[in-house]
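> Just the structure for this:
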Amino acid sequence: MSVAEMVSNRIAADGLAVTAIENVKVTDLVAEYGTPLWVISSNQIRDNFSELAEAAQTLQPFEIAYSIKANNNRSVLETMRACGALVDCSSEWELKIALAAGVPGSAIILNGNGKSESYLQVAVDAGVRQINVDSLKEVQRLEDLAQQADREVDCVVRVKLSYRELLAVDPSYERTLRVAEAKFGSSIVNGDADRTIDAIAQSERLNFRGLSHHAGFAGYRANYTPDNQLLHVRECAREMAAYATVLRGRGTEVERLDVGGGLRSGRNVLLSTPGDGADVALHPLPTAEDYIKAIAAGITAGWAGDNRPLVQFETGGFQVANAVSLITTVQDVKETEHPTPRRFITVDSAMTMFTSRGSSRVGYPVAVAGDRADDRYESVPVEVVGPTCAYDSIAEDILLPRVEPGDLLMLMNQGAYAEVTSTQFNAFPRPAVVIVDGKHSHLVRRRETLEDIVSREVSAS
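Purely as a prediction, here's the structure:
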């Protein structure tokens, strides 16, 4: 694979080496901030938001909420808000981060299953845009809190669909349902959704506004193809809209359809099963326009009558995936002959800094970074690894130009679910984060120190 196939439109590449992010040279970033270093392209975030918003014009009215779970750095949140995005929070702590960053409650959508009373209390006090209610019991908890606060709360019900037509075409999606989606929502099939909606409709303080469903990114567990990805979002939108039509026939108006996210930014995504480099490959991604067309087709097929609903998006991966890279320094190069010839490149970052690599099929393309004179690929399979004492394979069976200790590599597409899943395994401090805007760069999260790692320890004596 070439660097041109991997980089975002805000990363400059010369031959096979990445030389700059926006208008800041990689070598200048490393000289000022060191490595490992996450670098955010603010203009790439803006480009991604504009791409989705422009495509969604055909779905008016619509709202785009940024899912803070993908990357909770305050600079990312502020950039998204400046673009006009709402904020989607999936925990009490994300909600508090958003509020601390100055996001008004009226611009926040709340998600999550089994929400605690304290989580709901903060949401009620903040006057959030809506709470995507997960269950009947959650309605009961929320009703009590709204009564005590003497406030009205807008509710959207997250529904669990039947998925019958989707699974008939793509049976592999059952793995995603079983592992990732099974715990969420009130089932349409067994009547839980009806009971949850009825409880909201009968409440004095809760207002039923619509339905929610999140299809998720198909590359995690299902058999990924761009067509399958579009099938998933189209069919889920259709079934949700069809249920809305049933509700409207009963006299329950549905004003909002929250279709979630499930789209990644960039031209392609690297997928490979951890521990099995044989299946590594770049797969093309649907465009934002294709994604919007699929959702529009689904809603049109399921929605009967006029009064088109407000369509809400909760996109995290699409906004940031290709907007963040991790720059890392080569520490060691080791040649092995057994059982097969292979070159191990150890870098100063680790897979434990983005544990999502070990729990999903999404990988991170690797390119040489900085100033390179020798940019020829070599035929020896390369494994890029971290220096920890656990499974720590960052990239498997790839080809790279020859590198030596001190050279720089760049891990692409680190914006979504990378930094937020980082750990301190083997007491490695987590990297610093820098945001680049044109020709300027700013430190937005400092590098951890050993003092940070041990600061929570309390002596038992």
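> can we go C-alpha only for contacts and neighbour counts from here?
Noted.
> For the stretch 101-250 of the chain, just list every one of the helices.
Using DSSP state H, counting those that start in this stretch, the helices found in the stretch 101-250 of the chain span residues 117-126, 136-149, 164-169, 173-176, 192-201, 226-249.
> who touches residue 214 in this structure?
Counting by CA atoms under 8 Å, 6 or more residues apart in numbering, residue 214 touches 258, 259, 260, 261, 262.
> Number of residues surrounding the first one?
Right, the one you point to is residue 258. 26 (other CA atoms under 10 Å).
> And the second one, by the same measure?
A total of 25 residues lie near residue 259 under the criterion other CA under 10 Å.
> Kindly provide the distance from it to residue 53.
To residue 53, residue 259 is 15 Å away according to CA to CA, to the nearest Å.
> The last one now?
From residue 262 across to residue 53, the span is 16 Å (CA to CA).
> so who does the residue at minimal distance from the centre of the chain touch?
The residue lying closest to the centre of the chain (CA atoms, centre = their mean) is residue 317, at 3.2 Å. By CA under 8 Å, 6+ apart, the contact set of residue 317 is 70, 261, 262, 263, 264, 265, 415, 416, 417.
> Following up with a second sequence; could you model it the same way so I can compare the two?
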Amino acid sequence: MDAFTYRDGQLHAEQVPLARIAEDVGTPVFVYSAGAIEAQYDALAAALADMKVGICYALKANSNQAVIRTLAARGAGADVVSEGELRRALAAGVPPSKIVFAGVGKTAGEMRFALETGIHQFNLESEPELELLNQVAAALGVVAPVAVRFNPDVDAKTHAKITTGKKENKFGIEIEQAKAVYARAAAMANIDPVGVAMHIGSQLTDLEPYRAAYRRMADLVRGLRAEGHDIRRVDLGGGIGIDYSGDHTVDLDAYAAIVRDEIAPLGAELLCEPGRLLVGNAGVLLTRTVFVKQGTAKRFVIVDAAMNDLIRPTLYEAYHQIVPVAEGASESPHPADIVGPICESGDYLGKDRPLPDVAEGALLAIKSAGAYGAVMGSSYNTRLMTPEVLVRDGDYAVIRPRPSYEELIGQDRMPDWLSPQQDATTPVRARGAA
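A predicted model of the protein is given here:
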């Protein structure tokens, strides 16, 4: 479902003109389509339906409460990587029995909270984590359900910063060590090793790495079962990519066929953990042009959104389509760099883009911004965090408001030696100094 289409010359989110949201809420602003989120979830669920795969939404893609609840109402569980995300999932109505806790650095406090909550499983990432989890579970008098996440050493053929399935990555346990770790887990009184897990990376558009990794996973399961272990669950991970450029869409039926061929014959309970796939193309970042600066070598379209709002272009060299909200602004698009006001050369949203002539005040929409946009945002340069809006049909609601400067600055606290009357030009002597 493409929720962002032109009607009467204006780009809409479902039935709501984006210009109306910009006028009411201000810019920059993230706008999400509830219908697009639901349609993408339904498409994945339909492709996997015959295998009864549990879908646990990866909150790290977009952890707004309204987005989580939209998916939970559809039947989704949650994949979390921190106590904060776990609390968000619970607050949004995800049952503990549908929550998977992943991540390489779980603390004792996070483990304790998750065990007290009664989550579905921990995805185990290392032997030290196993030892600590056993200690925490023993102190609580409970047994921790664990899936050992192994690293299949498969190249996901994606960006180096978002690949997770090779030996040089920090994630998971190397496949050569997996059997020994599993045996150690099985010997612990407060650990129930229920299965195996893997996740080889994010934004995969080539499906062959999945086939290679799942084949290794199936071999590992068969080997563990031959040694007497009861492997009841297989966690497939996530990472299925989305179409950022408009010329390639991942075939979900083709992905399901790989799962059907390689994993389904094991007869285990199956889980998967999509994030970007469900929300990425369901959102745009709406921004307004501040200035247009024509240099001798470049045309710069300076907008009010910046790298603190959407860091993906400068962090991952990521591509997002950028289009005018008003259709037909010019018949002759020509290259421009779309940049923000932050004092960094890396503050850009797109480079050398064919963009029509745009006037100061014109609105632009940065597409495919529903994943890893707002969640990675910051207040760098003391810029206000970007609000979020959710659209359904002809209605919309602000689901995270823009804070005020008073609220942002009010988070700081002055030490007692810096009184409001302190003259900023007077040196402050260190405590204990003569």
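> In CSV: the helices of the stretch 101-250 of structure 1, plus mean neighbour count and distance to residue 460 of structure 1.
Converted to CSV, those look like this (neighbours: other CA atoms under 10 Å; distance: least, CA to CA, whole Å):
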stretch, mean neighbour count, distance to residue 460 of structure 1
helix 117-126, 17, 30
helix 136-149, 17, 38
helix 164-169, 13, 55
helix 173-176, 18, 44
helix 192-201, 20, 48
helix 226-249, 21, 53
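> Return the distance of the strand of greatest length in structure 2 from the chain's centre.
What stands out as the longest strand in structure 2, according to DSSP state E, is strand 283-294. A distance of 24 Å separates the centroid of the chain from that of strand 283-294 of structure 2, by CA atoms, centre = their mean, to the nearest Å.
> average offset between it and structure 1?
Taken over the aligned residues, the distance from strand 283-294 of structure 2 to structure 1 averages 0.7 Å (mean CA distance after the TM-score superposition for structure 1).
> In structure 1, point out the residues matching that strand.
Aligned by TM-score structural alignment, strand 283-294 of structure 2 corresponds to residues 324-335 of structure 1.
> Just give the nearest non-adjacent residue to residue 437 of structure 1, would you?
Excluding the flanking residues, the one nearest residue 437 of structure 1 by CA to CA, 6 or more residues apart in numbering is residue 42, at 5.5 Å.
> Matching the one you found against structure 2, which residue comes up?
Using TM-score structural alignment, residue 42 of structure 1 sits opposite residue 34 in structure 2.
> now swap in residue 116 of structure 1 and tell me
When structure 2 is aligned by TM-score structural alignment, residue 116 of structure 1 is paired with residue 107.
> Burial check on that match, number of neighbours?
14.
> Quickly note the distance from it to residue 365 of structure 2.
According to CA to CA, residue 107 of structure 2 stands 40 Å off from residue 365 of structure 2.
> my guess is residue 12 of structure 2 meets residue 20, correct?
No - counting by CA atoms under 8 Å, residue 12 of structure 2 sits too far from residue 20 to count as a contact (9.3 Å).
> Residue 443 of structure 1 and residue 436 touch, don't they?
No - using CA under 8 Å, residue 443 of structure 1 makes no contact with residue 436, being 9.0 Å away.
> For the two, work out which one has more neighbours and name it.
A count of neighbours by other CA under 10 Å puts residue 436 above the other of residue 443 of structure 1 and residue 436, at 21 against 15.
> so what's the more buried one closest to, chain neighbours aside?
residue 41 (5.2 Å).
> ok, so what distance separates the one you found from residue 325 of structure 1?
9 Å.
> And the helices in the stretch 301-434 of structure 2?
Counting by DSSP H, counting those that start in this stretch, the stretch 301-434 of structure 2 has helices at residues 312-316, 405-409.
> which of these is buried the deepest?
Highest mean neighbour count of those: helix 312-316, a mean of 15 (counted as mean count of other CA atoms under 10 Å).
> For that one, which helices and strands make contact with it?
Other elements packing on helix 312-316 of structure 2 under the criterion 3 or more CA pairs under 8 Å, 6 or more residues apart in numbering; DSSP states H and E are strand 348-355.
> what span of structure 1 lines up against the strand it packs on?
Residues 393-400 of structure 1 are where strand 348-355 of structure 2 lands when matched by TM-score structural alignment.
> quick one: buried residues of the matching stretch?
Within stretch 393-400 of structure 1, the residues that count as buried by 16 or more other CA atoms under 10 Å are 393, 394, 395, 396, 397, 398, 399, 400.
> which other residues reach that stretch?
With CA under 8 Å, 6+ apart, stretch 393-400 of structure 1 has contacts from 274-278, 280, 350-351, 357, 363-368, 376-386.
> Which among these count as buried?
Neighbour-count burial (16+ other CA under 10 Å) is assigned, among the contacts of stretch 393-400 of structure 1, to 274, 277, 280, 350-351, 357, 363-368, 380, 382-386.
> Wait, residue 321 of structure 2 touches residue 366, no?
Yes - contact status for residue 321 of structure 2 versus residue 366: in contact at 5.9 Å, counting by CA under 8 Å.
> Whatever residue of structure 1 lines up with residue 369 of structure 2 and residue 41 of structure 1: what is the separation?
The alignment partner of residue 369 of structure 2 in structure 1, by TM-score structural alignment, is residue 414. Distance from residue 414 of structure 1 to residue 41 of structure 1, counting by CA to CA: 11 Å.
> any common contacting residues for these two?
Counting by CA under 8 Å, 6+ apart, the common neighbours of residue 414 of structure 1 and residue 41 are 323, 324.
> Residue 262 of structure 2 against residue 212, yeah?
No - counting by CA under 8 Å, residue 262 of structure 2 does not reach residue 212; the two are 9.2 Å apart.
> roughly how far apart are whatever residue of structure 1 lines up with residue 391 of structure 2 and residue 67 of structure 1?
Applying TM-score structural alignment, one finds that residue 391 of structure 2 aligns to residue 436 in structure 1. Counting by CA to CA, the gap from residue 436 of structure 1 to residue 67 of structure 1 is 21 Å.
> Ok, residue 319 of structure 1 next?
Using CA to CA, residue 319 of structure 1 is found at 9 Å from residue 67 of structure 1.
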